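Visitor: One predicted model, sequence on top.
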Amino acid sequence: MRTQSPLTGRSRSPLRRPLQALVMLFALVVGALTWSAPAQAHGTIVDPASRAYQCWKTWGSNHTNPAMQTEDPMCWQAFQANADTMWNWMSALRDGLGGQFEARTPDGTLCSNNLSRNASLDKPGPWKTTTVGNNFSVHLYDQASHGADYFKVYVSKQGFNPQTQTLGWSNLDFITQTGRFAPAQDITFPIQTSGYTGHHILFVIWQASHLDQAYMWCSDVNFG
């Protein structure tokens, strides 16, 4: 049975109303997903670049290049182990640690934030380094502008060799804990050190403000 539209006088099938409702429902669902997407995005230390970010930035658009195996063997092994580690460089987080970072992050899992999917980041080896001086800045890029309750910053001890040793808590010197930062996509703060030379690991914990979410990263630096 067909009916006429009171506005146009044209005949209209009763099947069109359910179809229109379905289309509207689909549009609402898509709109909700689009609106909530930024909450699923996070961040990392982009300078000095964290290991996953450095690999993504250098090789993300060229990750099938066989030259990576010889030019950047640590990124190569990471891509071979799990390429998703690099594609999701912004998602190295754990929920509900309650500040118990050492108790709930075993030695040898610091660079991966104890996430098995990112275990390649814990491997010792010739990771590419960023040259820094005794005083330098750390730059967080946060896609979702979560803000920070604080950052805790460590540097591997003089004499620790990132190319042959796996990082544990006893291998770190505590440098500083920052105060709070308001929500922003870019957060930068200064670091002051002394007595370091050569290749070291900069280890940063970000306690985000929006939830009890902890992010941990290793950035390889060369104190020049």
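Guide: Happy to help now that I have it.

Visitor: Only C-alpha atoms from now on, for both contacts and neighbour counts.
Guide: Fine.

Visitor: Any chance you could list what contacts stretch 197-205?
Guide: Outside stretch 197-205, the residues that touch it by Cα atoms under 8 Å, 6 or more residues apart in numbering are 111, 129, 151-158, 160-162, 214-224.

Visitor: Alongside the first one, take a look at this:
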Amino acid sequence: MRKRLAALVLVAATTGAVLVHTGGTAVAHGSMVWPGSRTYLCYEDGRAGGGGGDLNPTNPACVAAVAQGGKQPLWDWFGNLISNAAGRHREIVPDGSLCGPTTKFAAYNLARADWPATQVQANSTVTFRYNAWAPHPGTWEQYVTKDGYDPTKPLKWSDLESVPFDKVTNPPLANGEYAWQARLPNKTGRHIIYSLWQRSDSPEAFYSCSDVVFGGGTGTPDTRPPSTPGTPVASAVTSSSVRLEWPASTDDQGVTSYRVYRGDQVVATSATNSVTVSGLSPNTDYSFTVVATDAAGNASTASPGVAVRTTDGGGAGGSCTVTYARPSTWSGGFTANVTVSNSGTEAIRAWQLVWDFPAGQQLTQAWSSTITVADGKATAKGVSYNADLAPGGTASFGFNATTTSAAPANPTSFSLNGSACAVR
């Protein structure tokens, strides 16, 4: 066993592997998406500036954060955590590090007044939305900075009001998000809403700073959601994308964004009433709906659905290539390395690679992907930093498995998002 563990460590070290899934319970991940946390809004700013490929933020504070800490924290915007916090937040997070309590996210502590901010109304009732990248039970506490807070100075614990203005345990979960209503405090001007999520099934805790600008409060909360968007119309359908347009929603305070759903999964967001959804599979039926949101976080009911069938992708193996290798095999197990390449002319978003996983084999560990095995099929999904494949792009991952076969056979066929791949 010691030899095997040593071999696994050596594989990870020599391949630069990141062990992200072990077949057990996944670690929790998430962050505030309304009002957006610094990491989330900088990620969205980077997506807009990157034109659908790389992340290239244009907001000055986000640019400064990338210059200091690189782009990986943006790809992992949902992972601002301390694994062994156990409620000891004020003990283990020093002043000046509240927004990024670990080295990886330290750049998001920069004391600046130009971080992306969400406009909110004082004293209003809003709907907080928190991404549930990996859901778990726990308690959320929301604090706000005191009157006179200076955003050009490092954030200290003493800058926060002494008690949270909002606290919730195990809020409702739907469509990949926690959502709950809260009444905002009576503040004016620029502030930070500081959110702590302490899991109840683990000592792990998550931290986020949401920059907000409070407008004058009337004392009347905005609880009215936008009207239901009109039925989307599909156009420019290709083998992997479709353009959707829909009649706009209306709202007494103004619509701020739209979310496009495929089932219960958000596949695109837009500030206007049109968007192009990418990463689809050739010759496949889809149905999309649209939800509008306003500045208070209220969400409309979903629009009627639109059915779309993508075009033929040009034949099996025409848009992807897979290389599968077993660099290490031992009695009762093996290591496999897989590289998937997008040989098409369009980006593939949220890739999923499927292959046969014979009886007698059992997954024990994976890196640079999440892999699930069911009904004799293995499905690998990209993680935050490699989930999208640009034209000509590649993603590499690996896994360890046990086997009852003395000479396990390599898979002979793979499909990427439903399209068969060439195998090398």
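Guide: Cool, the structure landed. Note that the structure is predicted; figures quoted are calculated from it, not measured.

Visitor: which of the contacts of stretch 197-205 of structure 1 are buried?
Guide: 111, 129, 151-157, 160-162, 214-223 (16 or more other Cα atoms under 10 Å).

Visitor: among the residues you listed, which are in strands?
Guide: Members of those lying in strands (criterion: DSSP state E): 151-156, 214-223.

Visitor: closest to residue 43 of structure 1 among these?
Guide: Using Cα to Cα, residue 215 is the member of these that lies nearest residue 43 of structure 1, at 8.8 Å.

Visitor: Show me what that closest one lines up with in structure 2.
Guide: Mapped onto structure 2 by TM-score structural alignment, residue 215 of structure 1 lines up with residue 206.

Visitor: who touches its match in this structure?
Guide: 29-31, 79-82, 196-198.

Visitor: could I get those residues as a markdown table with distance to residue 69 of structure 2, secondary structure and neighbour count?
Guide: Formatted as a markdown table, the contacts of residue 206 of structure 2 follow (distance: Cα to Cα, whole Å; DSSP: H, G, I helix; E, B strand; the rest coil; neighbours: other Cα atoms under 10 Å):
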| residue | distance to residue 69 of structure 2 | secondary structure | neighbour count |
| --- | --- | --- | --- |
| 29 | 20 | strand | 20 |
| 30 | 20 | coil | 26 |
| 31 | 19 | coil | 30 |
| 79 | 15 | coil | 23 |
| 80 | 13 | coil | 23 |
| 81 | 16 | strand | 24 |
| 82 | 18 | strand | 19 |
| 196 | 22 | strand | 22 |
| 197 | 24 | strand | 25 |
| 198 | 25 | strand | 26 |
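
Visitor: From those, pick the one nearest residue 3 of structure 2.
Guide: residue 82 (30.6 Å).

Visitor: Can you show me the helices along structure 2?
Guide: 2-15, 38-50, 60-69, 72-75, 89-92 (DSSP state H).

Visitor: nearest to residue 183 of structure 2, of these?
Guide: When these are compared (using Cα to Cα), the closest one is helix 38-50, at 21.3 Å.

Visitor: Can you give the distance of that closest one from its chain's centre?
Guide: With Cα atoms, centre = their mean, to the nearest Å as the basis, helix 38-50 of structure 2 stands 12 Å off its chain's centre.

Visitor: Run the angle between it and strand 205-215 for me.
Guide: Here the directions of helix 38-50 of structure 2 and strand 205-215 differ by 70 degrees (axes from the mean of the first three to the mean of the last three Cα atoms, to 10 degrees).

Visitor: Just the buried positions in helix 38-50 of structure 2, please.
Guide: 38-49.

Visitor: hmm, back to that, may I see the helices of structure 2 organised as JSON lines, with distance to residue 243 of structure 2 added?
Guide: Listed next are the helices of structure 2 as JSON lines, based on distance: least, Cα to Cα, whole Å:
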{"stretch": "helix 2-15", "distance to residue 243 of structure 2": "39"}
{"stretch": "helix 38-50", "distance to residue 243 of structure 2": "17"}
{"stretch": "helix 60-69", "distance to residue 243 of structure 2": "29"}
{"stretch": "helix 72-75", "distance to residue 243 of structure 2": "25"}
{"stretch": "helix 89-92", "distance to residue 243 of structure 2": "45"}
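
Visitor: do you know which of these lies nearest residue 399 of structure 2?
Guide: Comparing these by Cα to Cα, helix 2-15 comes nearest, at 10.0 Å.

Visitor: Could I get the buried residue list for the closest one?
Guide: Under 16+ other Cα under 10 Å, the buried positions of helix 2-15 of structure 2 are residue 11.

Visitor: Quick one: distance of it to the chain centre.
Guide: For helix 2-15 of structure 2, the distance to the chain centre is 29 Å (Cα atoms, centre = their mean).
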